[in-house]
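Chemist: Model the following, please.
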Amino acid sequence: MSQRPLGAQISHMLKSRGVEVIFGIPGVHNQEMYRGIEEAGLTHVLARHEQGAGFMADGYARATGKPGVAYVITGPGLCNIMTPMGQAYSDSVPMLVISSCLNRADLGMGRGRLHEMKDQEIAAGTVCDWSLTAMDADSAYQLIDRALTEFATGRKRPKHIQVPIEVLEALAPAAPPPTTQVTAGYIPDDVTKIVFDAIATAKRPLFVFGGGAREGADVWRDVVTSAGAASFVTYAAMGMFPEGGLHFGSSLARPGSAEVIASADVVIAVGTELSETDLWRDDLGQSGTFIRIDIDADELNDRPATARIHADAGQIAKELWRMRGDWSGQTEWTETAVAEQRQKWRAEVNSERPGILPVADALRVALPADTVVYSDMTQFAYAALEIWPMSAPNLWHHPTGFGTLGYALPAAIGGAIARKGQPTVAIAGDYGFQYTLQELMVAVELQLNLPIILWDNGKLGEIEDSMVAAQIAPNAVIQQNPDFVKFAEAFGAASAAPESLDELQDAVRKALETQGPTLIYVNAKIAI
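Modeler: Below you'll find the model as predicted:
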């Protein structure tokens, strides 16, 4: 069929560009986008709320490296997915949201139309890389290809395309065939030599890696080891380095890390914003030569640096490895000192959040090494992220930055869809879980093998602690919870309520072998 309604043509175009799964909810305004889903051979996942659809698309994208795509309706549908869009923007996740909007003559007119917003395009644009309106088929095709190209060649951040209802309904020719895209990735030798010379002459070289360096992790490990350098990672880069050696782990948020970083004579920050939620202080702490490498030019100028290199982190790593011959690899760092520092920081975490680390250690032992974890904003995750060694990058995904509640369950559903037959786990707190608990029905409906660890301390524990620290009498931090086990059973999910760490490990292992999701209720007093 050379002519189809544009809504159907969009699905065929996405399929031709490698998209396999659409997350969303149909409505009268976007139903034309559903006309071609099955015909194009796409899988559609029906969320219970557009926020859930967005987090599923996010989780799918993080698990695959491919764009997570969502279809939503005009007005409330788009508003509901804006929180996941904001999270994806903060964490550099490739998400493409395609929505309907009012007919061209009604845009911005204030006529009281169904789902009307004053300016839907601008509203969405506040939480994504760009938000644009396709007024005809050619514009829609161009914007989709633009989004996919930018995902492949630059910093991966969400995009929003909206199409008027009448344009979705109108017949349109098929999208042009996909074109081959080649990125040369050439970096001049003199640019790489800036980094090379700094490392070669350093006595205490130190690297700080963010999520933007993950795709070059294997080469970066070789570079760092051969240079005798120490390393830190942000939460987004956990797993880039194995535990031990000269690796300080994901402990940038420890106040003492600033002193360690200040002792380095060269600090190289790769693919990281060095944001508030990476450091929880104003400055990284460096006092010597400071080099930043990032694919996003905007990130290079937010703090003073000796050199700023606008380049793909993976390409820089390859060039450094090619030039490595003159490195001595001599260093003043010692494995003993690094290990002692890490043990000190672990003790600090255990003191600040008593009872969590024994549970985290027990859970880690019970999970296969290749398990992908999706965590929510919960005290369990805050502690575990600092001490949990990962065997590879992209194995733990946390809503850093935007910091939304309700992320873990739907994101883990997206990840489980992407990782069929591979272990995927959600970790959520008792309060945050209730933001998106309805999405448990999606996991049941799809019979996803998904253990859900529900950490229940009966309160908004982090907020209570913050109020106490600020000398505010804790207010509105304790809520009444449902019987989570019965809730899971009502949805048709399996459940468990272990009363010891041994029982927790048994429950997790059983859940990994159970068809369908299992909610594992963990009382915060389990390790006491």
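Chemist: When you work out contacts or count neighbours from here on, use the C-alpha atoms and nothing else.
Modeler: OK.
Chemist: Which helix or which strand is home to the nearest residue to residue 410 once chain neighbours are set aside?
Modeler: For residue 410, the nearest residue in space outside its immediate sequence neighbours is residue 56; the separation is 4.9 Å by Cα to Cα, 6 or more residues apart in numbering. Element membership of residue 56 [criterion: DSSP states H and E] is helix 50-64.
Chemist: Contacts made by whichever helix or strand comes after that helix with the rest, please.
Modeler: Per DSSP H and E, helix 50-64 leads on to strand 68-72 as the next helix or strand towards the C-terminus. Residues from elsewhere that reach strand 68-72 (Cα atoms under 8 Å, 6 or more residues apart in numbering): 19, 21-27, 30, 33, 50, 53-54, 56-61, 78, 81, 94-100.
Chemist: next one: stretch 208-228
Modeler: When contacts are defined by Cα under 8 Å, 6+ apart, stretch 208-228 is touched by residues 199-200, 205, 207, 230-237, 240-241, 267-273, 294-295, 313-315, 317-318, 320-321, 324, 327-331, 333, 393-394.
Chemist: list the buried ones in it?
Modeler: Of the residues in stretch 208-228, those scored as buried under the neighbour-count criterion (16 or more other Cα atoms under 10 Å) are 208-221, 223-228.
Chemist: Sequence B follows; please return its structure for comparison with A:
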Amino acid sequence: MTTDTLTVGEALVDMLEQAGVDTVFGIPGVHTIELYRGLAASSIRHITPRHEQGAGFMADGYARVSGRPGVCFVITGPGLTNTLTAMAQARADSIPILVISGVNATATLGQGRGHLHELPDQAALAATVALWSHSLTDPADLGDVLARAFSVMTSARPGPVHIEIPTDVMKLPAAAAGFVMPQPQPRHSDASDIDAAARLCANARKPAILIGGGAVRHAAAIRRFAEALDAPVISTTNARGVMAGHPLDVPASPSLGCVRTLLNQSDLVLALGTELGPTDCDMYEDGGFTLPANLIRVDVAGDQLARGVKAALAIQADLGAFIHDMLSGGPSWAQSQPAAGAKRARAAREQAKSELGESYLGHIDLLQEIWQALPDATLVGDSTQLVYAGNMYVEAPRPASWFNSATGFGTLGYAAPAAIGAALGDPGRSAVALLGDGGLQFTLAELGSARDCDADVAFLVWNNSGYMEIETSMTSAGITPIGVTPSAPNFSAVAAAYGLPSRRVQNRDELIAALKDLPRPCLVEYLDAATG
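Modeler: Below is the predicted model of the structure:
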């Protein structure tokens, strides 16, 4: 079939196939059915969540583990507004998701006459969280618009992109012009910046590296760079696992005093692919996070370098390209007899554990036991006790095996759908969703989505009968707790209603056994003894 015999909706799906898209998350509606005309005949798998927010979170989890943008189809108006929370989470964590929505027919736009799903300016609303939001009105522009969307999502700092297509335009014949997938080239540093960075590295005797989510796709390069510099590598939440098992690994939060001491006792710090955000570096909001004056920041986004901590040397570059340039030709700055870095890293790991309380250490041990039992698992978290502990310290087994919504934008309801997306994005690995009893109820119906697609997911519900973290904060502030004890359903009964096996457990051994034994998808409810 030639392109000029296709409708815009069919041509869009054809172009998504050309771009390598294999999965779309969405809920069809009268304003997107023309997209589904093409989808049914394609090789793209369609996953139906129970809510459009779930579609966005699934696309997020899919993107994190696969390294490819997650794609959503959502309807006009409420479909898009329901997805905005997921788009905001993706924006905060620099995750590429493409949201394609319908919009009312061209002749009705901006009239305010009460058409179905009408918004005053839908594209402008999406633009508040999207890197780019575009309304496609000319079929001839389809290929260029889609190419730009992929370019925006992948060529600089990633994030969500939105394209809306009026319902009447979806039906029009597509123009003959095709689609060419953009092939952005990594941005390299200026030679003068590389020379300056090399001089700083050569003069350093106690360097350290701090990495963020931008490092996830460059794990091997960062290991080589850290070894050459003999520098401990401290990872923020989204970078855990980049240095997995390496003697230079410090998988601990910069919010901890011992990690801050390590950084401030260093004579050079390189901040690589991290925005140095407060929820990573100042979780307790004590204002104690500082960095030495001798700081190199490397980020693909120039505007990010202008925010927050000022660096002695700020370099806008693709992180992989920067490390390649630094290591090329056998770097003269490399340490000839590395030894001190591993010793400093080991001391920081030990001090971090001693700084954490007994409760957090117990949670961290449980997380490590889960990985011992399920070494290939991806742990996807909501805001709950296990996740808070792991964000302070956890030794993840590989990049993108630990991520959650408890930092940055900090939405609840993330883990269940994001874990489904993660399992679909990397079919060879299972996913474990770490959930509180309150947080799961934000997206409880996604248990049915997991059953529909037989996702390899275990939903681990940490049931402490309410929002314990908020209750503790209210008590500490001298406020009588109110609104923090929402009743929970019988989770096992809900799971059974959706056809999921489940087990209620009360100790660690039972929990691990359930995760190992139950067929997927499944639900495991842990009754926190602290709540009686």
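Chemist: before we move on, the earlier item: among the contacts of stretch 208-228 of structure 1, which are located in helices?
Modeler: 199-200, 313-315, 317-318, 320-321 (DSSP state H).
Chemist: Out of those residues, flag the one nearest to residue 367 of structure 1.
Modeler: The shortest distance between residue 367 of structure 1 and any of those, using Cα to Cα, involves residue 314 and amounts to 29.7 Å.
Chemist: Endpoints of stretch 125-143 of structure 1, how far apart?
Modeler: Its start and end residues considered, stretch 125-143 of structure 1 measures 15 Å (Cα to Cα, to the nearest Å).
Chemist: Any buried residues in it, and which?
Modeler: Of all the residues in stretch 125-143 of structure 1, those buried under the rule 16+ other Cα under 10 Å are 125, 127-137, 140-141, 143.
Chemist: Can you tell me which of the residues you listed comes closest to residue 520 of structure 1?
Modeler: Closest to residue 520 of structure 1, out of all of those and judged by Cα to Cα, is residue 127, at 33.5 Å.
Chemist: Please identify the helix or strand for whatever residue of structure 2 lines up with the closest one.
Modeler: Aligned counterpart of residue 127 of structure 1 in structure 2: residue 129 (TM-score structural alignment). Here residue 129 of structure 2 is covered by no helix or strand, with elements defined by DSSP H and E.
Chemist: Could you pull up the residues touching residue 129 of structure 2?
Modeler: With contacts taken as Cα under 8 Å, 6+ apart, residue 129 of structure 2 has the following neighbours: 84, 87-88, 91, 160.
Chemist: likewise residue 531 of structure 2?
Modeler: Listed by Cα under 8 Å, 6+ apart, the contact partners of residue 531 of structure 2 are 464-465.
Chemist: swap in residue 281 of structure 2?
Modeler: Contact partners of residue 281 of structure 2, counting by Cα under 8 Å, 6+ apart, are 236, 253-255, 289.
Chemist: Which of these ranks first by neighbour count?
Modeler: The most crowded member of the contacts of residue 281 of structure 2, judged by other Cα atoms under 10 Å, is residue 254 (30 neighbours).
Chemist: what's around the aligned residue in structure 2 for residue 398 of structure 1, how many residues?
Modeler: Pairing criterion TM-score structural alignment: the partner of residue 398 of structure 1 within structure 2 is identified as residue 404. By other Cα under 10 Å, the residues close to residue 404 of structure 2 number 29.
Chemist: returning to what we had before: now structure 1: which of the contacts of residue 281 of structure 2 match?
Modeler: Here is what carries over to structure 1 from the contacts of residue 281 of structure 2, by both residues aligned by TM-score structural alignment, their matches' Cα atoms under 8 Å: 254-255, 289.
Chemist: Closest one of those residues to residue 495 of structure 2?
Modeler: Each of those was checked against residue 495 of structure 2 using Cα to Cα; the closest is residue 255, at 37.4 Å.
Chemist: now do the same end-to-end measure for stretch 173-190 of structure 1.
Modeler: 49 Å.
Chemist: which parts of that stretch are buried?
Modeler: For stretch 173-190 of structure 1, the buried set under the neighbour-count rule, 16+ other Cα under 10 Å, comprises 174-175.
Chemist: what do you get for stretch 442-460 of structure 1?
Modeler: When burial is assessed from 16+ other Cα under 10 Å, stretch 442-460 of structure 1 yields the following buried residues: 442-445, 448-460.
Chemist: go on, stretch 23-34 of structure 2?
Modeler: Of all the residues in stretch 23-34 of structure 2, those buried under the rule 16+ other Cα under 10 Å are 23-28, 31-34.
Chemist: ok, which pair from those is furthest apart?
Modeler: Using Cα to Cα, the pair of the buried residues of stretch 23-34 of structure 2 lying farthest apart is 23 and 31, separated by 20.1 Å.
Chemist: For the alignment partner in structure 2 of residue 29 of structure 1, give its distance to residue 115 of structure 2.
Modeler: Structural alignment (TM-score structural alignment) places residue 29 of structure 1 against residue 31 in structure 2. If you measure residue 31 of structure 2 against residue 115 of structure 2 using Cα to Cα, the figure is 12 Å.
Chemist: got any residues that touch both of the two?
Modeler: Counting by Cα under 8 Å, 6+ apart, the residues touching both residue 31 of structure 2 and residue 115 are residue 104.
Chemist: Please consider this matter closed, and thank you.
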